[in-house]
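Peer 1: Just need the structure, nothing else, for what follows:
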Amino acid sequence: MSSSNWVRDREDMSPDRHNRYRLDNVGLQLGLGLPLQLLGVSVMADIPSFDGNRRSRHVVNSRNRTPQDINPLMVQQTIDGIPIRKLYITNISIEVRRFEMYHIFGQFGQIMNVFLGVSKNDNSKQFAFITFANPQDAAQVLARKVFCDSKGRRMYALAADSWHQPQEMSNGEIIWKTDRKNQARAEESEEEDDQTAETPEVLEGPVETPDESLNGLNDDCLLHIFSFLTYKEIAGVERVCKRWQALSYRMWRCLHKLNFTCPPFRRMEMTTPCLEQYLRRCGDCLTLLDLSINKHSFNEGTIIVVAKYCPNLEVLRITNIHLANRSLAHLGRRCPRLKEFVMDDCPKINDTDLMSMLPKCLELNYLELSHVNGITGKCLVNVQGPVTNLKLNNCPSIVTDYLVPGLEKMSKTLNSLTLSASGNLSSGAMEKIVTAVPNLTTLSMSRCSPQLENNSLSAISQLTKLTDLNLFLNNAVSDSFLTAIVEGCEHLTTLNLGGSGGGCTTLLSEDGLSVVSRIRELRDLDISYLEVANNVVLKSLALRGHRLRRLLCRGCPDLTDEGSSQVVSMCNDLELFDLSGCNNIGMETVEAARTSVKIRTNSVPLKLIVGGTNVESAPPDSEVPLLTVDLADLSEEHLRPDFIDDMFFPPTDSDSDEDLDHLCERIGCDCDFDFDDLNDPTLFPCDFDDDSPKFGVLSDSEDTSNWFDKVDDDDEEDDEYFGDTWKN
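Peer 2: Sure, this is the predicted structure:
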């Protein structure tokens, strides 16, 4: 049949049209020059059993036919209904290259991708995955089945499994890109299936009934099921089969945040090799890694492992990890996208280590260093990123002369600064800090600062943009400072004065604390553990602080129902009122809160915490839905202004044994110890080797001159008895 007849016969839809074309091919291959039908040759029943090698070579190398001349076949599908675009080609010579595969199969249609790899079972053979743009083109190749390369070696075409096929979205978009690593791992199953027959059969008939087992589900369904598994179970899924292993890797690559402080990891004792196994699977895609856990066995190579597998990391939090020399420099070089870095209680860290990392983190905007004794602040000069939040918690070696130059370098971007428990700050430190970073909106100077004088904090009033100020347990808070804050910081919304103004001399008075009510935009106020917090202060807040939303008054012994009732009645926006540990608060405050909440027009709920007070029961929620009464005591007894530490320092006129019995009864332990035993040489013989007692003589008798002589007389017997007791 000529090419023109071939084109004219494209509209021929008779059932035997394919056999007729095969017969014409056979006639042409035999060199007869005419189709067998014209020569009267009978139609053979098994035409495909004819010499497939010569037939395939003729079709591939023939110049008479083009891909446009071939009739389109029906679209074939996998067993789960996915159109076949990707084919698996096996038994390929090791000498064949990708361009030759394009030449052999490119005439059937547009090829999107050709993946060529060496067979795992036989190094002399290759396999290939060929992806066509149209499933009709792939169907033409499947109809041919057998092909030959330039040297006459047979190649067999099969339909790739459904999990290798390109993904077709609901909107018609096709995702062509595949994971080559997973594709290479999954080719083993294709090769094993191919070893049973030299020319496997291709499914051309109707689609069979899908498998009802779990493995019969498509990838999307399995991925949805896997999403309900824990991290440990996902790791176990890899052992089921090659397909599940590939899906497990896809699950890991979808993980962008790995937090080891969440419940699935709390029962595990993490080690560096265990962490490495997790990061091998998901490290490339991680943007957040939280290692701030207390129960772990991380070694000095942990940071090296993190830097090796997490190049796209943006947030890193570490706690109590020993760092090797230059490990932070390696981290900064391998993780240049780091935006948040939190380091807590990491020993042997100094400014030199951080100076090698900070210049490489050009996107760093959050830096927190806690319980690091070797940091003086010199490393902050090397910060190159736009740091907006700097926290230095419990860094006792911070020096003002090193800290201020670093703050000056961050002055354009820094808006939040925390200097908690920094004992080395001098009296003039605040003036220099305020000058270096005048645009601060959040400042925390909590815990005691022994070197700060009475007027050391007055410079804070120059921060006109300040909205959040934390002075918890800061002894330098005084009346003059609060007056300056009210006049200078007009935009202040959050103020924490809990336990401040204490020490040997109280710098804070009732009148000074009442000045706080003049801050117009104040929303959140904490005056817990203040001796001067009384009804006068609460009445002042009730009259002027109508915008208050949170008010904490924990452990204030001078507060009564008189002041608290006015607060809940006049502050209609109040959402939280904490009176934990206020002994003189009773049901009158609760009743005032119920009455006030009932008449509220803004529907703002109120939570009243009255644990540790005279309130013994809470009203039912059904009566006042907007009111919640919590009986939890959130106060800390040792922070109360009336706290007397007689537990460990008993008065001189008290009986030590009675105090010890009281302590044992309180903590729930049985103790037979007697303070008189301290002078018993039978229990502590090493303390009586010299002539003078180390603990003093607590004997009731006045004559103690021969006491040691009596002990020495039976010393051997006592030693033997003590040794027997020790062995038992």
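Peer 1: Please count neighbours and contacts with C-alpha atoms only from this point.
Peer 2: Fine.
Peer 1: quick one, helices of the stretch 201-350 of the chain?
Peer 2: 219-226, 231-237, 242-253, 263-266, 272-282, 302-309, 327-334 (DSSP state H, counting those that start in this stretch).
Peer 1: Save those helices as a markdown table, and put in mean neighbour count and distance to residue 98 too.
Peer 2: Putting the helices of the stretch 201-350 of the chain into a markdown table (neighbours: other CA atoms under 10 Å; distance: least, CA to CA, whole Å) gives the following:
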| stretch | mean neighbour count | distance to residue 98 |
| --- | --- | --- |
| helix 219-226 | 14 | 29 |
| helix 231-237 | 15 | 34 |
| helix 242-253 | 19 | 25 |
| helix 263-266 | 12 | 47 |
| helix 272-282 | 16 | 30 |
| helix 302-309 | 20 | 32 |
| helix 327-334 | 21 | 35 |
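Peer 1: Out of the ones you listed, which is closest to residue 499?
Peer 2: Comparison of the helices of the stretch 201-350 of the chain against residue 499 by CA to CA identifies helix 263-266 as nearest, at 33.8 Å.
Peer 1: Isn't residue 418 up against residue 395?
Peer 2: No - using CA atoms under 8 Å, residue 418 is not in contact with residue 395, being 11.0 Å away.
Peer 1: of the two, who's got more company?
Peer 2: Neighbour count, other CA atoms under 10 Å: between residue 418 and residue 395, residue 395 has more, with 24 against 19.
Peer 1: quick one: secondary structure of the more buried one?
Peer 2: Following DSSP: H, G, I helix; E, B strand; the rest coil, the label given to residue 395 is coil.
Peer 1: Burial check on residue 118, number of neighbours?
Peer 2: When counting by other CA under 10 Å, one arrives at 16 neighbours for residue 118.
Peer 1: I'd say it and residue 125 touch.
Peer 2: Yes - with contact defined as CA under 8 Å, residue 118 reaches residue 125; the gap is 6.3 Å.
Peer 1: buried ones in stretch 706-716?
Peer 2: Within stretch 706-716, the residues scored as buried using 16 or more other CA atoms under 10 Å are residue 711.
Peer 1: Would you do the same for the sequence below? I want to compare the two.
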Amino acid sequence: MFFNENVAGIFYPDLLQVVHREISTNNVYGDHFTISTPNIPTHTEDGIPIRKLYVTNLPPKTTRTELFGVFAQYGYIRSCWLRMGEKGPNKTPSATYGFVTFSNPSDAYRALQAPGHEKMLYGRVLRISPADSWHQPVEDSTGRVIWSNYTNKRAEALTDDGIRTYKTSWWQHDSVVMTTAVLRRLLQRLGSLTRLHVDHHWSALNDRTAHTIGKFCPMLEELKVTDSNLVHLVKNDSCIEYLTVANNSNLTGLFLTGVTPPQLNTLAFYNCFSLQGTVLSAAADTLTNLKVLKLDACPLSLWKIIPNILKKLPKLEELSLSGYTSIEGIFVPPTCDSLCEALSSANKLKTVNFSKNIYITNAVIKQLAKSCPKLESLNVAACNTRKSFAQSGYITGINDEAVAAVCRACANLRHLDVSYLAALTEAGVAAAAQCQLLITLRVRGNRTLTAQPFITCLQACHFLEELDVCGCDNISEALVEEALNEIQVHPRHLLLRIGGTLATQIYQTHKICREVEVASGDRLRLNVDDLCSTPLRPDFVDDIFDDGSDYSLDFDDLHGSDDGLYDDDEEYDLEEYEHALPEDFMPQLEIDILHGYFSL
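Peer 2: Down below sits the predicted model:
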């Protein structure tokens, strides 16, 4: 049931506008009695102006004429729609909910802001709220309102390639839990998606979720999940190209065995502690087209199997093995000989992420530089060997020798992150000047470095767009001055992050930074926010449990001294208490005293 401006009949728009004007002019309540709600939105979270309102708590016999009359006082109504209940020979249709669409968003805002006594029908206060994004009329690039074919910008999330993406974390209806039934209705309304991220708290989803997604998203190309039941969407005939599983403690990887998805080229696991290396190795036999493999923060038992997996993936272009910082009770660290052997045949690698991996050594990075001349991005941040490894004669973490080998052999290197490396010196940073195509250089948390090696990189790398030295305490303002000179000689846009350095003593306010940016013609941008992670710094010492710390725990201080508690010189005569104790208590009391308890 609809009502809109093109329908002629019992309504008189001119009369309604006159009534609305008279009510607004002769407001008997006065301005002092206007109730305002500061949290009433004017736009949806997608940025769409709110014109359409969702109306509930309707009396059963409500008609669209009455619904229109309630909201006509707030402005010109474009359309009014009422949902009627079940119909039948012995049933009277009753109103359940409705939609009221205003031509002007400001009129819809007034309706939301109006007090409840103005929105009553048959003694009931109507409950109104902004309609969801996919119900709202949208505006095109010229500002023209499209009243039909309402779309949800957030649900579509159209990119340049026309890919439709939806994330369940966008579902923010507090009163409606994202169950499988709700997800089914949502997917049915959105149409066929190509990217789906089930990244909300999924405890309300049941075992029919995988069937629901497979039915309504037959063309799904990217799937990101946490529920182990949803991985069964990966089948021989599926169109999935990207699969990501995160924060799952039950997944072993068995769902990959026996299936050969023809288009699957990206496989990523993060924080999956039950993942089994032997199962992944068996699945790799059928995933020969895989181009991206990410095994981040997974169990250490997987480390021995990773080389076998890499040997079965000849087309691999991106590899991520980050987050291995625990020794998990092992006494002898695993050797990297097998990993070096596997990398010797991975000549198509372009992106490698080894950040926060204590098992990566110079030998691995040297082999990477030797075997991967096409390497474009390398992240070895915080690859520092544990002190317990060093004491047992194990090779230390990555140093200048490995960094220089990569910069010398990989001419296409564009992104380099060597932050938090304890063995990195100025010679290793200066080696980055050999990468003339370098776009991003990140060196955080190294207090031994000065501005000189970075100045060398600025002079040699004319395509450098971002230089991050956050937490390098001894970087002076000379770096900023050289950046201004280089921009004049080789014009380009450059982002310089200097938070936590000596340079921030001069460029400590955003006003001063803005003056520098204006002087450079807005080509140089200064960021003084300290993005350095203190626990990752090589010089970080956690002194909470340090023996020499003032904060060390002394259990004598907590519980007090035992001196004088049991004085041998003092005798306790228990005979005087015998008459007050049960007959069977004395033997138990003697036993308690022998065990050190005194429970009178």
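Peer 1: Could you get me the TM-score between them?
Peer 2: The TM-score (TM-score structural alignment, normalised by the length of the second structure) is 0.64; 434 aligned residues with a CA RMSD of 3.9 Å.
Peer 1: re the thing from before, and of the helices of the stretch 201-350 of the first structure, who's closest to residue 712 of the first structure?
Peer 2: Nearest to residue 712 of the first structure, of those and by CA to CA, is helix 263-266 at 56.7 Å.
Peer 1: ok, residues contacting that closest one?
Peer 2: The contact list for helix 263-266 of the first structure (CA atoms under 8 Å, 6 or more residues apart in numbering) reads 230-231, 260, 295.
Peer 1: ok, of the residues you listed, which one's closest to residue 483 of the first structure?
Peer 2: Of the contacts of helix 263-266 of the first structure, the one sitting nearest to residue 483 of the first structure (CA to CA) turns out to be residue 260, at 45.9 Å.
Peer 1: dump the residue contacts of that closest one.
Peer 2: Neighbours of residue 260 of the first structure in contact, by CA under 8 Å, 6+ apart: 266, 289-293.
Peer 1: Might one say that residue 490 of the first structure is in contact with residue 516?
Peer 2: No - Residue 490 of the first structure lies out of contact with residue 516 (CA under 8 Å); the separation is 11.3 Å.
Peer 1: Among the helices of the stretch 201-350 of the first structure, which comes closest to residue 549 of the first structure?
Peer 2: helix 263-266 (32.6 Å).
Peer 1: Tell me how far that closest one lies from the chain's centre.
Peer 2: Put simply, helix 263-266 of the first structure sits 12 Å off its chain's centre (CA atoms, centre = their mean, to the nearest Å).
Peer 1: now swap in stretch 292-304 of the first structure and tell me
Peer 2: Per CA atoms, centre = their mean, the displacement of stretch 292-304 of the first structure from the mean C-alpha position of its chain is 15 Å.
Peer 1: Next, find the distance separating the most centrally placed residue in the first structure from residue 315 of the first structure.
Peer 2: Centroid-nearest residue in the first structure: residue 259, 2.9 Å away (criterion: CA atoms, centre = their mean). Taking CA to CA, to the nearest Å as the measure, residue 259 of the first structure and residue 315 of the first structure are separated by 11 Å.
Peer 1: list the residues that contact both of the two?
Peer 2: Common neighbours of residue 259 of the first structure and residue 315 are listed as 288-290 (criterion: CA under 8 Å, 6+ apart).
Peer 1: what would the residues you listed look like in JSON lines with distance to residue 352 of the first structure and neighbour count?
Peer 2: Below are these laid out as JSON lines (distance: CA to CA, whole Å; neighbours: other CA atoms under 10 Å):
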{"residue": "288", "distance to residue 352 of the first structure": "25", "neighbour count": "22"}
{"residue": "289", "distance to residue 352 of the first structure": "24", "neighbour count": "21"}
{"residue": "290", "distance to residue 352 of the first structure": "24", "neighbour count": "17"}
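Peer 1: The stretch 451-600 of the second structure: helices as residue ranges?
Peer 2: Going by DSSP H, counting those that start in this stretch, the stretch 451-600 of the second structure shows helices at 452-460, 478-489, 510-519, 555-559, 585-594.
Peer 1: Quickly compare the ones you listed and say which is most buried.
Peer 2: Among the helices of the stretch 451-600 of the second structure, judged by mean count of other CA atoms under 10 Å, the one packed with the most neighbours on average is helix 452-460 (a mean of 20).
Peer 1: elements contacting that one?
Peer 2: Helix 452-460 of the second structure is packed against helix 426-430, helix 478-489, with contacts defined by 3 or more CA pairs under 8 Å, 6 or more residues apart in numbering; DSSP states H and E.
Peer 1: Out of those, the one nearest residue 465 of the second structure is which?
Peer 2: Residue 465 of the second structure lies closest, by CA to CA, to one member of those: helix 478-489, at 10.7 Å.
Peer 1: residue range for that closest one in the first structure?
Peer 2: Matched against the first structure by TM-score structural alignment, helix 478-489 of the second structure falls on residues 588-599.
Peer 1: which residues are in contact with the matching stretch?
Peer 2: 561, 564-565, 568-569, 572, 605-606, 608, 624, 626-627, 629.
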